[in-house]
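Undergrad: my questions are about this predicted structure, shown below with the sequence.
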Amino acid sequence: MDRDSTIIELCRQGHAAGFTRLVAAYQERVYRTAYAFVQNREDAQDLTQEVFLRTVRAIDSLDASRPLWPWLRRVTTNLALTLLKQRRGHLPLDHLPEAALVAEPASEPAWTLLDLRQALADLPPLWRVVVTLRHQEDLSYEEIARLTELPVGTVKTYLFRARRFLRARLAVQEE
């Protein structure tokens, strides 16, 4: 039996060791994914807790022969999207600075990882979500569209605009 099926079976039988193993195996990954979306430590911690609570509640419906991470990622993404939609605290696409939509990439990057993290935090939430799913989780456009319930064309548009925004933001760091 592999790790995930062992975790699922232990949780189904009500063993505390199952939950302990579940959290130990996936807590960091769930937290990093949640944080990439919400850009706030407390919110990411809350989302991480909620993901594990929902996992335990749904344990009987999970297929023990399938890996847990895709299911956990979907729950994390859905919870993060719900939180972001509730906040509506992002710039509409037509209010982004024009320079952010037209800048060209620089030849030699002079920015740091901290600059990149800040630039990602400044993205509108849905743009940040699709960038994270594409580049951190390495999902296809179709998988991102399913997870976010956006049309594939919208996913591509958001990625294109987000990349341009990031290039522009990071180009400012080089000046």
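TA: Sure thing, it's come through.

Undergrad: alpha carbons only for contacts and neighbour counts from here, please
TA: Noted.

Undergrad: mind checking the SS state of the closest residue to residue 36 other than its chain neighbours?
TA: Distances taken as Cα to Cα, 6 or more residues apart in numbering put residue 132 closest to residue 36, at 6.6 Å, once the chain neighbours are dropped. When classified by DSSP: H, G, I helix; E, B strand; the rest coil, residue 132 comes out as helix.

Undergrad: let me know whether residue 132 touches residue 37 as I believe.
TA: Yes: with contacts counted by Cα atoms under 8 Å, residue 132 reaches residue 37, the gap being 7.4 Å.

Undergrad: which of the two has more neighbours?
TA: residue 37 (29 against 19; other Cα atoms under 10 Å).

Undergrad: which residues touch that one?
TA: With contact set as Cα atoms under 8 Å, 6 or more residues apart in numbering, residue 37 has these partners: 77, 80, 81, 125, 128, 129, 132.

Undergrad: among those residues, who's most crowded?
TA: If you count neighbours using other Cα under 10 Å, the busiest of those is residue 129, which has 26 neighbours.

Undergrad: please compare the first structure with the one that follows:
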Amino acid sequence: MRTLPPSSSTDQQLVAQVLGGDTAAFGHIVQRTEGLVAQLVFKMIRHPADRPDIAQEVYLKVFKNLASFKFQAKLSTWVGQVAYNTCLHYLEKKQLVLLDPAEAALDDAVETGRRAPPPLVADPAYDPESTLFSHDLASVLGAAIEDLPPLYRTLISLYHQQELSYEEIAQITSLPDGTVKNYLFRARKLLRQRLLARYQRDDL
């Protein structure tokens, strides 16, 4: 089967080509998804030495299970799901967690004794991105994101860097849409609190 140019091949065509024995077509799948896989692996796995092996394991699983892909989502979303689950298995094997309950409560603890924490819903008037994701704060923000719990920094990466929708993130992580929104809200809030605690408010 002749391989179409990667820019013109649909998900269905690439999958059919790979299943037909065209290994070059699988290379196109890797090219289309390696950015997403890299973000997931880098955000979920702290140890740099383990990341290449995990990324390789992801694509071995994708190749092995490609025939089971039913096109109920985009191919890239399915590959992202394989990557997420592979990283999750690694964390479980190492007895690590994506989000410690104590870490999840840190943002609420800041307000303890002064006022009740805000509800865990997306408030349209609350827009930390306009401040925290500005170009001038890129390096500061990047370092602060890396200090967040793995799940929080993964969700921020998928939403803000990969520009995935809530639905796509939910498919990748197997979390309900509402949970994705709430965790993203918590992640932004915790990120802002930590930045404000570390730097002068006028600097932000």
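TA: Okay, I see it. It should be emphasised that the depicted structure is a prediction, and the values quoted were computed from it without experimental measurement.

Undergrad: just give the TM-score of the two.
TA: The TM-score (TM-score structural alignment, normalised by the length of the first structure) is 0.72; 173 aligned residues with a Cα RMSD of 3.6 Å.

Undergrad: rewinding a little: for the contacts of residue 37 of the first structure, which one is nearest residue 153 of the first structure?
TA: residue 129 (15.1 Å; Cα to Cα).

Undergrad: which residue packs closest to the closest one, ignoring adjacent ones?
TA: Nearest one to residue 129 of the first structure, counting by Cα to Cα, 6+ apart, is residue 37 at 5.4 Å.

Undergrad: trace that neighbour over to the second structure, please.
TA: In the second structure, the residue paired with residue 37 of the first structure is residue 44, using TM-score structural alignment.

Undergrad: distance of its match from residue 50 of the second structure?
TA: With distances taken as Cα to Cα, to the nearest Å, residue 44 of the second structure is found 11 Å from residue 50 of the second structure.

Undergrad: what's the answer for residue 151 of the second structure, then?
TA: Taken as Cα to Cα, the span from residue 151 of the second structure to residue 50 of the second structure is 18 Å.

Undergrad: just residue 136 of the second structure next, same as before
TA: To residue 50 of the second structure, residue 136 of the second structure is 32 Å away according to Cα to Cα.

Undergrad: so what does residue 78 of the first structure match up with in the second structure?
TA: Here residue 78 of the first structure is matched to residue 85 in the second structure, going by TM-score structural alignment.

Undergrad: trace residue 186 of the second structure over to the first structure, please.
TA: In the first structure, residue 186 of the second structure lines up with residue 161, judged by TM-score structural alignment.

Undergrad: quick one: contacts for that match?
TA: So residue 161 of the first structure contacts 101, 127 (Cα under 8 Å, 6+ apart).

Undergrad: so how far is the helix or strand hosting it from its chain's centroid?
TA: Taking DSSP states H and E as the definition, one finds residue 161 of the first structure inside helix 152-174. In terms of Cα atoms, centre = their mean, to the nearest Å, the centre of helix 152-174 of the first structure is found 16 Å from the chain centre.

Undergrad: which residues in the second structure form helices?
TA: Here the second structure has its helices, by DSSP state H, at 11-19, 23-44, 51-65, 75-93, 101-104, 106-110, 129-132, 138-146, 150-156, 166-173, 177-198.
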